[in-house]
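Asks: sequence and predicted model, in that order:
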Amino acid sequence: MRKTKAITVLLILCLAAFVVLSGCGGNKNEASSPEQASGNASENASETPSAQASPEASKLGGKVVFWSMWSNTEPQSKVITEAISEFKAANPGVDVEVKFNGRELFKLIKPALESGETVDVFEYDPAGALANLKDHVLKLDDLLEQPAIGSDGKSVKDSLLPALMNNVKSLSKTAGLEEGYYALPQQPYAVLFFYNKALFQKAGITSVPKSWEEFLAACEALKKAGVEPITFDDAYRDQFIGGYLSSAMGSDWVKALVTDKTGAMWKDPMVLQFAKDMQALHEKGYFSKTIGGNKYPAGQQDVALGKSAMYFNGTWLPNEVSATAGPDFQWGSFQFPIIPNGNDKGGQQGLSFGAQGILLNKNSKNIPAAFELMKYLVGKKAQEGMAVQALAIPATVDTPWPSSLAEAAVAFDKATVNMPWGFSINSGADFSSGSVIPVFMELVTGKINAEQYVAKMESEAKKFYGGK
């Protein structure tokens, strides 16, 4: 009797699996609207491009444990959940356990990997992962030749934005690993000025500023229209100082500046020019009146509320303030203006961009299924979901960007130099956080003038690096 029941149950399960798999071979059209993209996984199963999964996908089994850097309340988690549902429909023999850790993942993942806890796939900033977790990540080069999910026969490698793939590959050499790809890029970002188009129109500004002179003119027009031109808060103030200096001299020069043990570079004419320009922005009232005390997310909320016009921030900004800004907010973006008297190593040829990444634990006991799941997470439909539901930059080629990031896409496409996070202003580590940024804030709030800034930074550098 037990044997008969077991056979019956097995037949039912097989029939159910056949029905699910059959449902995946229908309409291959991708979700093109919020309504389509936000449907549940079972409703969208017929639109899943699972027919393009690797030939052995349906034979995969076992368990895959995936740790995500998103919390289960963020829109990214919904897209991930939908992608996992589609993966499971195409691979019914695989059990997927997902843990939405939020940003706590960055604290938890290293101890987990070092203790041997089962984590097959995890999200992490690729640069940070290769610096801190390089003994735990698998080189993916051979796996990247597999067909991508939903990308018209492209390989996984060719389905993802070349700029991001090149960036990921370059990180391996920096980390001292064998050159190659150790992460699949996702959730790309770029750092630009984000602005309120309605306020620009109110001030009569008809085009975004490209030069510093045009930037100052825009600030003056905004001020006359009763709008505070510029804001930032403590989370991203490093971007502003790094953006100016790198636009003038390039990020390599900025790195040399903040790591100069003699302090002599702080007497460079460009530093004084920078300081005078910051002093002028303060004296002319172009900085927000609350900029000195802004704690994250105060500055970006001021932009969303229309109190301030511009914030030099990342492409995640429209999503982070979407609840405050509302659906009708008109976002625009532009690169940091070209600074005069530079060395031709900066300008708008450079852009600070990168991506979060999905990585595979090299000690995973189920690498084939784990990588197949990764393919779904960076597949065409999932990345379209990220663009629609999370207002994020999609990592796949030929995928439309959110309208709020349309101008960022232009900057992304034309950039030829990838500048690091903060444009290297943070390369001084404790010196950057303990001296460079605090003294910068003294300057922009009028506590010291340009000449005092130069003298103080030279002194601070000598004091910090003395004897090192």
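Replies: In hand now; what should we look at?
Asks: okay, CA-based contacts and neighbour counts for the rest of this
Replies: Fine.
Asks: quick check: Lys5 vs Pro368, distance?
Replies: 33 Å (Cα to Cα, to the nearest Å).
Asks: ugh, wrong one, I meant Glu407
Replies: Counting by Cα to Cα, the gap from Glu407 to Pro368 is 39 Å.
Asks: those two: which is more packed in?
Replies: Neighbour count, other Cα atoms under 10 Å: between Glu407 and Pro368, Glu407 has more, with 18 against 15.
Asks: host element of that one?
Replies: Element membership for Glu407 (DSSP states H and E) is helix 406-414.
Asks: which residues does Val436 contact?
Replies: Val258, Met457 (Cα atoms under 8 Å, 6 or more residues apart in numbering).
Asks: next one: Glu104
Replies: Met69.
Asks: apply 7 Å and report the result again.
Replies: Neighbour list for Glu104: empty [criterion: Cα atoms under 7 Å, 6 or more residues apart in numbering].
Asks: and it, which of the three is it?
Replies: What DSSP: H, G, I helix; E, B strand; the rest coil gives for Glu104 is helix.
Asks: nearest spatial neighbour of Ser308, skipping sequence neighbours?
Replies: Nearest non-adjacent residue to Ser308, counting by Cα to Cα, 6 or more residues apart in numbering: Glu228, 4.7 Å away.
Asks: show me what contacts that neighbour?
Replies: Here Glu228 is in contact with Leu222, Tyr286, Phe287, Ser288, Lys307, Ser308, Ala309 (Cα under 7 Å, 6+ apart).
Asks: repeat for Leu199
Replies: Ala309.
Asks: what about it, distance to Thr4?
Replies: Counting by Cα to Cα, the gap from Leu199 to Thr4 is 73 Å.
Asks: surely Gln301 forms part of a strand?
Replies: No. Checked against three-state DSSP, Gln301 lies outside a strand; its state is helix.
Asks: residue boundaries of the strands in the stretch 301-450 of the chain?
Replies: 308-314, 331-334, 350-360, 417-419 (DSSP state E, counting those that start in this stretch).
Asks: Ser77 is in what secondary structure piece?
Replies: helix 75-90.
Asks: pull the distance from the helix or strand following that helix to the chain's centre.
Replies: Sequence-wise, the next helix or strand downstream of helix 75-90 (DSSP H and E) is strand 94-100. In this view, strand 94-100 has its centroid 24 Å away from the chain centroid, taken as Cα atoms, centre = their mean, to the nearest Å.
Asks: putting a second one here so we can go through both:
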Amino acid sequence: MKKRIISAFLISAMTVAAVAGCGSSGDSDKGGDGKYSGVTLNYWSMWNSSEPQGQVIQEAADAFSEETGATINIEWKGRDINTLLSSALSSEEAIDIFEDSYMNIAKNYKDYCYDLTEMAEEAGYADKSFGCFNDKVVEWAGFLCAITEQPQVGGVWYNKDIFEDCGITEVPTTWTEFMDVCEKITAKGYQPLALDGTYADFTFGYHMDRVIGQDVIKDLAMNGGWSENEGVIEAADDIIEFVGNGYLAEGAPDEYPASQNKMGTEQNVAMVVCANYVTSEVKNNTGADLNWGLFNYPEVEGGVDPSNAYAGANSLGIASYSENPQAAFDFVMFLTTGEYDQKMADTAIQIPADPSNTEPETLSGSIETLKATTSPLDWNMGMNDNSDLKANFKDTIIKLYEGKFNTGAEFAAAMDALY
């Protein structure tokens, strides 16, 4: 009987000590609820710690650690991360969270990714993200393996002040309306469109997409037959008319970034077709704080793809072998929604990953454009699929904007001559 009493006393004492120990470990050091005390998450980032993105990531990691007791160990890999990930993941290096483009994660690393579908559903992630990215990830990988962190979107970026001065109160949605806007801009003494050779194929790719769609462009890029497609000829004829009307900025197509910089230095060029980073590039290069806006590339009468936009995203994946996938997912959500997603958008001047947050003023229109996009367009709308000829495509398209072709048929023949 005495032994039983002593044993009971010892068990009770050990229990009290254990409870006291739990209360005095991660909780007192880290604060918060200690949900993940003792958990260490290794995060490979594509940024550097000195960059605005890196600074926000570190701040979010510190706050998550304070709130949950987890330790976030960040390794700043920089832009070369995609040269390191395949071998690192295949050899199961100590990685819980990693960062790369959503396409690379879904296409190249899917075999090493944790299936986030159930956790995302429980977290209501569909209401905290852009569906166009999630749908493409699932299409490519077969399951949700990437959480969007830093979206990008392309379209027509314009100077709102020039539009106002020209009496343009509505952005154009059709090619006819766009041409009318260009005429109003020209009549007021401004130049409608900046164009650097670097983005010539992106700009014309957008126009072709509106006429024939990206899937057809991809097929033509790989197999030729440009001259046999009336839509290609129509799209090229549209650009020949556009150039002939004098709607390109002086010197365009120029050597990058000379033409887009004129939007900041001369401030008499109204528009440029590019992705959202053009706003930061112009400011960094010229110091000008322009009153930017975005509208989707205009649709073409009788065309096939009126509303999709180029869109890309840096995203986060979780290694399939992570020992703490729920903790990793919770941190990823902590970073890409709510307070820290808004801080990322404001600090790095980028589009928020959570559409319920607010875009920076200079990226006005980006959330609306992404919401309207159901199937994001690739960069150069599929022409890059032919790696052997993509540089030749670009050179031929630059000639189109230089006015070297008299008809769309001549342009199409020149594209076929590349094979």
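Replies: Now that the structure is in, tell me what you want to look at. Just so you know, these numbers come straight off a predicted model, no measurement behind them.
Asks: ok, back up a step: per the alignment, the residue nearest to Ser308 of structure 1 corresponds to what in structure 2?
Replies: Glu228 of structure 1 maps onto Gln191 in structure 2 when the alignment is built from TM-score structural alignment.
Asks: which of the residues in stretch 111-128 of structure 2 are classified as buried?
Replies: Using 16 or more other Cα atoms under 10 Å as the test for burial, stretch 111-128 of structure 2 gives Asp111, Tyr112, Cys113, Tyr114, Asp115, Leu116, Ala120, Tyr125, Lys128.
Asks: now, which of those residues sits nearest Lys262 of structure 2?
Replies: Lys128 (37.2 Å; Cα to Cα).
Asks: trace that closest one over to structure 1, please.
Replies: For Lys128 of structure 2, the aligned residue in structure 1 is Ser159 (criterion: TM-score structural alignment).
Asks: isn't its match up against Pro394?
Replies: No. Ser159 of structure 1 lies out of contact with Pro394 (Cα atoms under 7 Å); the separation is 11.1 Å.
Asks: what's the distance between the closest residue to Thr198 of structure 2 other than its chain neighbours and Lys3 of structure 2?
Replies: Leaving aside its sequence neighbours, Thr198 of structure 2 sits nearest to Tyr256 (Cα to Cα, 6+ apart; 6.1 Å). From Tyr256 of structure 2 across to Lys3 of structure 2, the span is 86 Å (Cα to Cα).
Asks: and the two? which has more neighbours close in?
Replies: Tyr256 (14 against 8).
Asks: how close does that one sit to Asn268 of structure 2?
Replies: Tyr256 of structure 2 sits 18 Å away from Asn268 of structure 2, going by Cα to Cα.
Asks: also Glu299 of structure 2?
Replies: According to Cα to Cα, Glu299 of structure 2 stands 25 Å off from Asn268 of structure 2.
Asks: and Ser7 of structure 2, by the same measure?
Replies: Taken as Cα to Cα, the span from Ser7 of structure 2 to Asn268 of structure 2 is 87 Å.
Asks: repeat that for Phe9 of structure 2.
Replies: From Phe9 of structure 2 to Asn268 of structure 2 the distance is 85 Å (Cα to Cα).
Asks: same question, Ser356 of structure 2
Replies: For Ser356 of structure 2, the distance to Asn268 of structure 2 (Cα to Cα) stands at 34 Å.
Asks: ok, Glu368 of structure 2 next?
Replies: Distance from Glu368 of structure 2 to Asn268 of structure 2, by Cα to Cα: 26 Å.
Asks: ok, now Thr336 of structure 2?
Replies: Separation of Thr336 of structure 2 from Asn268 of structure 2 (Cα to Cα): 37 Å.
Asks: for Ser45 of structure 2, same thing?
Replies: 39 Å.
Asks: looking at Glu299 and Asn268 of structure 2, which is more packed in?
Replies: Neighbours per residue (other Cα under 10 Å) separate Glu299 of structure 2 from Asn268, with Glu299 holding more: 24 against 18.
Asks: Gly34 of structure 2 should be in a helix, yeah?
Replies: No. Judged by three-state DSSP, Gly34 of structure 2 forms no part of a helix; its state is coil.
Asks: longest helix of structure 1?
Replies: helix 2-23 (DSSP state H).
Asks: and the angle for that helix with helix 75-90?
Replies: On the basis of axes from the mean of the first three to the mean of the last three Cα atoms, to 10 degrees, helix 2-23 of structure 1 is oriented at 120 degrees to helix 75-90.
Asks: run the chain-centre distance for helix 2-23 of structure 1.
Replies: Counting by Cα atoms, centre = their mean, helix 2-23 of structure 1 is centred 43 Å from the centre of its parent chain.
Asks: what's the spacing between the helix or strand just after that helix and its chain's center?
Replies: Using DSSP H and E, the helix or strand that follows helix 2-23 of structure 1 in sequence is helix 34-37. Its chain's C-alpha centre and that of helix 34-37 of structure 1 lie 23 Å apart, by Cα atoms, centre = their mean.
Asks: now do stretch 240-247 of structure 2
Replies: On Cα atoms, centre = their mean, the centre of stretch 240-247 of structure 2 falls 31 Å from that of its chain.
Asks: which residues of structure 1 does it align to?
Replies: So stretch 240-247 of structure 2 sits over residues 279-286 in structure 1, by TM-score structural alignment.
Asks: what's the matching stretch in contact with?
Replies: Against stretch 279-286 of structure 1 from outside (Cα under 7 Å, 6+ apart): Cys219, Lys223, Glu228, Pro229, Ile230, Phe287, Leu443, Val444, Thr445, Gly446, Asn449, Ala450.
Asks: 8 Å instead, please
Replies: Taking Cα under 8 Å, 6+ apart as the rule, stretch 279-286 of structure 1 contacts 219-220, 223, 228-230, 287, 443-446, 449-450.
Asks: roughly how far does whatever residue of structure 1 lines up with Glu164 of structure 2 sit from Leu108 of structure 1?
Replies: Using TM-score structural alignment, the equivalent of Glu164 of structure 2 in structure 1 is Gln201. Here Gln201 of structure 1 is placed at a distance of 46 Å from Leu108 of structure 1 (Cα to Cα).
Asks: now swap in Met386 of structure 1 and tell me
Replies: From Met386 of structure 1 to Leu108 of structure 1 the distance is 25 Å (Cα to Cα).
Asks: Ser308 of structure 1 too?
Replies: 37 Å.
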